[in-house]
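**Student:** below: sequence and its predicted model.
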Amino acid sequence: MKVASAFSLGNRSSPFQDAAPSEETAVIIRNYLRCLTCDQVHMLRIAIGDAKRQPHHFACRNCGEELEVVLTLGTGSSSEGAFSCSENAEFCDEDAKALTVNLDPNFVIPKDQANSPLSFPRLEQMRTIVKAMEARGASLDQMARASRERGPTFPTEWTHLRKAIGLETRGKSKLSRREIETSGELFYEGERLDSLDDWLIRFLRRLVGPDNSEIFEKISKEVERIVAAKDASGLMEHYFADLRATRRDAYFAILTDFFRNYSEFSQVLYRVRLGARAPEDAAAGSTNFESVKTFYGDAFETFAGLVELFTMLNNLDAGREYDQGERLTLKKYRELDNASKFNPFAGNAAFTDLCVEIDNQIRNASHHRGIKLSADRHTVLYRAGKGGTGEEQSMTYVTYLDRCTGIFMQIVVLLCVEIMMNYRQGQALFGGESTS
């Protein structure tokens, strides 16, 4: 893995690459859908997004029955594609009495525009994203160049990357290496990918955006400082013998879960990556809550387990053995409830900067069946407290997607740090060395 290429901000690793769907994707396809439960016809105004397969879940504007429509893009112009829908609906001819439904796979929609036949909510939000990029030092020329050079999108590349990781995991290293070599041509303009780790960190650095890339740099330097200044041999022996495989599986599982539900998270992804606020009273066009209602809780559990690495490094930095905290041994630390696992390294700003989105109450609610979507599909209702039995609280579904994406990004940054740590030790987290 080349440090210069994999960890630089130039070329395809630019944090502004894939910053938002480009102007050529600002196409709206119109189609008509009849709800078979109540015969209400809907005029669907669907914006083209960044994934080939774009599912949308929404409520019938008359009876409230959940409907699904899937747009699968073709290989020609951006307006080509095939539609399918759920069994409780059918496509139909134009109807003057149709109710409007606006759907956008990459942007949220102001609630008062959700049913407007003249709404173009993407345009204003793209201006917001441009301003956020300008605030981070990107010129209009850089943005235009990134738009022209976007190439394959996140879900497209992840499909290939997941395949290569799965092949390597199943012992099919030769097939995995073939996928790595091919993907250098597909996604990186023919540049050689050294390994799965090299490919993965390039992909993830683009995914997390500029702010999280800065946090990654900060944490990586801190980890490198501690390992260089202290005797980390015991920690590394424990890590490579007992932890690496389990941690790798945890990372892969949450990545797979995120991209399995990409059509929901992509509605907020491009904005969240740049820290841009959602429009006031924003709504999500697609509300497939059943598929993502435990995502935050699962991500919290995953992240709380993975930050053990910070605790062990913090122990070393304090002059102790990696498995001896100020008050607890590593064994006792592992017995703590997940909400308390962030406390031992609370004095290290580099580590705590990554631990912003950590709400154990949402985790409790989702894991104890105490979370649901309101009847109008705009609000997530959940019961906080131990066992999900506390007072009912609420947040918009857009906020829930924002927070899910935020905690996922924290896990991704930690994964990048861990890949880098393995590299500095002459090891690979995922393996898959290139043949060339």
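**Tutor:** Cool, got the structure.
**Student:** from here on, just use CA atoms for contacts and neighbour counts.
**Tutor:** Noted.
**Student:** ok, now how distant is residue 348 from residue 226?
**Tutor:** Residue 348 sits 12 Å away from residue 226, going by C-alpha to C-alpha, to the nearest Å.
**Student:** dropping in the other structure now:
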Amino acid sequence: MLRAGVGIESYQHHYVDCSACGTPIVLAVRANPPHAHFVVEENFALGTHEDDEATLINLHPNFAFDPEDFHNRMGFASLKYVQRIATVVEDLVQPGQKFVDTAFLFDVPNISQVWGHVRRGLNLESGTNNEKALSRTIEGYLAERQRFRPDTEATDVASMHTGFLRAAFFPRIEQIADPALVLLEKAAADYPAEFAAFETYYNTEFADEQRHRFISAFSDYFKHHSQFSQMLIHARLGDEDPGAKVVGSKAFEEIKLYYGHVYEALTTSFVILACLNNILLGRSYDQFQSMTLNKYVKDVEKAKRANPFANEPVFFAFSQGLDSSLRNGSHHASIWRDGDVVYFRSGGSGAERNMPFSNYLHLCNVLTISLASIWLLDRRLVDG
């Protein structure tokens, strides 16, 4: 028997293992909060009565369950997070507002559709003679966002793009990106010639490829957002270890390669942090302590890309959640799930390791927020 909490998305997909035979069950919750109903998709039928003896599986699109509550008919995952969410959004309440749904302040409703507007704007931005299409895209974005957040503003692709990332991953993205942006501006102010040289290099050699890399990773993420959102609150609130959690929806086959995907995108983007660190240390942007930028880009393995800025806590914060063994398993498809546990091998032949599926989701979210944060730095370098 299934019991689902109602999130803020209008259509909420769930992938459940049958408790009796393990057959994958696919269903959805169509919601117009506070009203909702189940929609049958695969290997599932709606019953006409409640079986008090049946095993209950709890589902929620935005929260995970403590193990003891996963089958509890009175388990409410959201109750454990209400106060934490209320605390972080209290500064977002507009003057004069008497009644506020904190969910609409903390989350971005219909986020996959909203990302579609942002992605379209990013793609149009790189073309020419797209002014009318860009204007319609921004208008569509604002129409969707202002339904729930009337204070949303966007006048161009840059403000739409950065505003979306900050809303989707608030407050953690601010804690990672903003101190790094301060150091970026310090490098620009204290070493203007070297910073200008780096800007030229980055926009000539990296920016276009990076744009495609960013868009690809986030398109993958938002396509499967209903999976990642079950654990996203922990990454957004900066929980290093979310503890033992169980999620009800498990579409692992759809996302088993994602960690490797976002790991590659993030560690490749570390060139921004590495070059800024060189400048701040009084060196040329392309001169490291014991190697050149060319060697860093071409020869240094991804697992060691953060080493050059390991002594700068602001930059090193971007490396939280990196696990090279998990990356190898995910990147090379040597990864599988059995129940609530994910198993993987490094490179396909290394020692077998495992972690809870909920932790896999958490690490994917941690890296995604770091990638969103470094995209804000990229935006500053591209826009000047």
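**Tutor:** All right, it came through fine. All figures in this text were calculated on a predicted structure; none of them were measured in a lab.
**Student:** hang on, the earlier thing: residue 348 and residue 226 of structure 1 - which one has more neighbours?
**Tutor:** The residue with more neighbours, out of residue 348 of structure 1 and residue 226, is residue 226; 17 against 14, by other C-alpha atoms under 10 Å.
**Student:** in this structure that one contacts residue 317, no?
**Tutor:** Yes: here residue 226 of structure 1 reaches residue 317: they are 5.9 Å apart, a contact under C-alpha atoms under 8 Å.
**Student:** is it fair to say residue 27 of structure 2 lies in a helix?
**Tutor:** No: per DSSP: H, G, I helix; E, B strand; the rest coil, residue 27 of structure 2 lies outside any helix segment and is strand.
**Student:** what does it align to in structure 1?
**Tutor:** Per TM-score structural alignment, the equivalent position to residue 27 of structure 2 in structure 1 is residue 69.
**Student:** in terms of helices and strands, where is residue 417 of structure 1?
**Tutor:** Assigned by DSSP states H and E, residue 417 of structure 1 belongs to helix 397-424.
**Student:** stretch 318-329 of structure 2 maps to which residues in structure 1?
**Tutor:** Stretch 318-329 of structure 2 lines up with residues 354-365 of structure 1 when matched by TM-score structural alignment.
**Student:** ranges for the strands of the stretch 151-300 of structure 1?
**Tutor:** Under the criterion DSSP state E, counting those that start in this stretch, the stretch 151-300 of structure 1 contains strands at 282-283.
**Student:** quick revisit: list the buried ones in the match of stretch 318-329 of structure 2?
**Tutor:** Neighbour counts over stretch 354-365 of structure 1 (16 or more other C-alpha atoms under 10 Å) mark 354-355, 357-358, 360-365 as buried.
**Student:** residue 265 of structure 1: neighbour count?
**Tutor:** Residue 265 of structure 1, neighbours per other C-alpha under 10 Å, totals 25.
**Student:** sorry, that was for residue 417 of structure 1
**Tutor:** 22.
**Student:** go on, residue 186 of structure 2?
**Tutor:** Using other C-alpha under 10 Å, residue 186 of structure 2 is surrounded by 16 other residues.
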